[in-house]
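**Student:** next input, structure requested:
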Amino acid sequence: MRQVILDTETTGIDPKQGHRIIEIGCVEMIGRKLTKRHFHVYINPDREVEAEAFRVHGISDEFLSDKPRFHEIAQEFFDFIKGAELIIHNAPFDIGFMDHEFARIGGYPKTAEVCGVFDSLVYARKKHPGQKNNLDILCRRYGIDNSHRELHGALLDAEILADVYLLMTGGQTSLGLANSSDSDSKEEGDVGEIRRVAAGRPALKVIKANENEMKVHEERLDLIDKKSGQSVWRIKH
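**Tutor:** Here you go, the predicted model:
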C-alpha cells in the first residue's frame, strides 16, 4: 500500500472566507516504510496571512511574496497524492482547503475521489477516548522527540505524524495461541482444556545476560527514560 502523510499550513481557518493554503508538506510511505520521497512547497496565497495563523506557523507575507501560486504547483501535487491513502491529522480541515484550491482552478476531481483518507485524529480519539490527542500530546504519549518543533510547519509535521501513525497503529493487537483453529469455535472467554506439563520433563535452561548485554540494555532504558520520563522496566512495584 502506498500512503502519503500530509499536512498544510494556511492563511486562516476557513476557505469559505477566502483563506488559502500557503504550505504543503508530504512524505511517502510504502509497506509502512518511509521511502525518502517527499513533496514540499510554499505558496503565494495572494492575500494576507492572519495574525493568529502567523503565530502558529510563523510564515510571513513577505516570505511568501515570491513563491509560486497554487495553479503553478497543482499538477505536480496532484500527481504525488493520486491513488495513495492520505494520512492526515484532522483530515476535514486539510481536505477542505485542498478541494477549495483545486476547485478554484478547475479540472480536478475532489480529493476523496482519487485518494483514500485516514484521519489519524479520529483514530487517536477512538484509541484514547476522553484524552487530548493533538500532535504534541501524541508525541509525548508515544515517546517521540519533537523538541525541534517550535512552530508548526507542514513538512516537519508530516514527518512527525508519520512516526506517530506507525507507533499508534503498530504493535501487537492480538495474541496468537496454539491450536488457534480450534479456538475459533469457542465462545469468547473460553480458555478450553488446560494441559499439564508432563512429569519428569527437564527444566528449561536459563541463560543470563552477559556484562556487555546488560550494558546495552541499560543504555536502551536510559534512552526510553529520556523520551518518556520513566520506562516501566525501572518502576519498582
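**Student:** switch to C-alpha atoms for all contacts and neighbour counts from now on
**Tutor:** OK.
**Student:** what is the neighbour count of the residue nearest to Val122 when sequence neighbours are not counted?
**Tutor:** Among residues not flanking Val122 along the chain, Asn90 sits closest, at 7.3 Å (Cα to Cα, 6 or more residues apart in numbering). Other residues near Asn90 number 16, with proximity taken as other Cα atoms under 10 Å.
**Student:** please provide the structure for the following sequence as well, for comparison with the first:
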Amino acid sequence: MRQIVLDTETTGINPKLGNRIIEIGCVELVNRMLTGNNFHVYINPERDSEEGALNVHGLTTEFLSDKPKFAQIVDDLREYIQGAEVIIHNAPFDLGFLNHEFQLLGLPDFSTHIHGVIDTLVHAKELHPGKRNSLDALCDRYGISNAHRKLHGALLDSELLADVYLAMTRGQNSLGMDVEEEVAVAGEELAVVPLAQVIFQPASEEELAAHQETLAGLDKAVKGQCIWTALTTPPAPAA
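**Tutor:** So this is what the prediction gives:
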C-alpha cells in the first residue's frame, strides 16, 4: 500500500478570501515503511501572508518571491500523489486549499487524483476523546521528539505526522499475520481474514522453580499468602 503524508502552509486560513498555498511537504510510506521519496516545494503565492499566518510559518514574501508559482509545480505534484492514500492532520483545511488551487487552473479537484484520505485529527479524537490532539500534543503523547519544531514547516510537519500516524496505528498490524481464517460476510462469499499467530512456549523446570521461590518469598513477607498464591491455590475440600 502506498500512502502519502501531506501538509501545507498557506498565506491565511481561507482560500475563498484569496489566500494561497506557499509550501507543500509530502512523505511517502509504502507498506508502512518510510521510503525517503519525499516531495517538498515552496511556492510564490503572488501576495503577502496575513500576519497571523506569517507568525506561524515565518515564510516571508521576500523569501517566496523567486519560488515557482503553483501552476509550475502542479504536474509534478499530480504525478507524485496519483492513486495514493493521503494522510493529513485536519484534512478539510489542506484539501480545501489544494482543491481551490486546482480549480484556479481548471483542473479536476485534488481529491480526484488520490485513493482516499485519512484524517489523523479525527482518528486522534476517537482514540483520545476530550484531550488535546494537535500535532505537538500527539508528539508528546507518543514520545516523538519535536524539539526542533520552532515554526511550522510543511515537510517537517509531514515527517512528524508520519511518525505519529505509525505510532497511533501500530496495533493494527504489529502482530504476525501467518494464520488465516475464513469468515462469513453478510450477503457475500466467505472472505479470508488474516489472524495473528500465537506461539505458546511453556516454562522450563528451572523457571517454574524460580517462580515458586519468588512466591514463597512474597508469602513470607506478608506473613501469609500473597494475592497470587491466594488466587491460584485450590480451596481446601469441605469437611
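**Student:** TM-score for these two?
**Tutor:** Overlay of the two chains. TM-score (TM-score structural alignment, normalised by the length of structure 1): 0.73; 185 aligned residues with a Cα RMSD of 2.4 Å.
**Student:** just to revisit the earlier point, enumerate every residue touching the residue nearest to Val122 of structure 1.
**Tutor:** Applying Cα atoms under 8 Å, 6 or more residues apart in numbering, we find Asn90 of structure 1 in contact with 119-122.
**Student:** now, which of those sits nearest Val206 of structure 1?
**Tutor:** Set against Val206 of structure 1, the nearest of the contacts of Asn90 of structure 1 by Cα to Cα is Ser120 (42.9 Å).
**Student:** what separates the residue nearest to that closest one when sequence neighbours are not counted from Val49 of structure 1, distance-wise?
**Tutor:** Closest residue to Ser120 of structure 1 apart from its sequence neighbours, by Cα to Cα, 6+ apart: His89 at 4.9 Å. Plainly put, His89 of structure 1 is 22 Å away from Val49 of structure 1 if you go by Cα to Cα, to the nearest Å.
**Student:** again, but for Gln172 of structure 1
**Tutor:** 44 Å.
**Student:** more neighbours: the two, which one.
**Tutor:** With neighbours defined as other Cα under 10 Å, Gln172 of structure 1 and Val49 compare such that Val49 has more, 20 against 7.
**Student:** mind telling me what element the most centrally placed residue in structure 2 is part of?
**Tutor:** What sits nearest the mean C-alpha location of structure 2, by Cα atoms, centre = their mean, is Tyr165, with 1.3 Å. Under the criterion of DSSP states H and E, Tyr165 of structure 2 resides in helix 154-168.
**Student:** would you map the strands across structure 1?
**Tutor:** For structure 1, the strands defined by DSSP state E cover 2-10, 21-30, 33-42, 85-88, 116-119.
**Student:** what stretch of structure 2 does the third one fall on?
**Tutor:** When strand 33-42 of structure 1 is aligned against structure 2 using TM-score structural alignment, it corresponds to residues 33-42.
**Student:** just the residues contacting the matching stretch, thanks.
**Tutor:** So stretch 33-42 of structure 2 is contacted by 22-29, 64, 67-68, 77, 80, 154-155 (Cα under 8 Å, 6+ apart).
**Student:** so how far is it off the chain centroid?
**Tutor:** 15 Å (Cα atoms, centre = their mean, to the nearest Å).
**Student:** what's the answer for stretch 96-111 of structure 1, then?
**Tutor:** Per Cα atoms, centre = their mean, the displacement of stretch 96-111 of structure 1 from the mean C-alpha position of its chain is 24 Å.
**Student:** quick one, helices of structure 1?
**Tutor:** 51-57, 61-64, 70-81, 91-105, 111-114, 120-127, 135-141, 154-169, 180-183, 211-228 (DSSP state H).
**Student:** dump those to CSV, plus distance to Gly12 of structure 1.
**Tutor:** As requested, the helices of structure 1 are exported to CSV (distance: least, Cα to Cα, whole Å):
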stretch, distance to Gly12 of structure 1
helix 51-57, 6
helix 61-64, 13
helix 70-81, 16
helix 91-105, 10
helix 111-114, 21
helix 120-127, 20
helix 135-141, 19
helix 154-169, 14
helix 180-183, 53
helix 211-228, 33
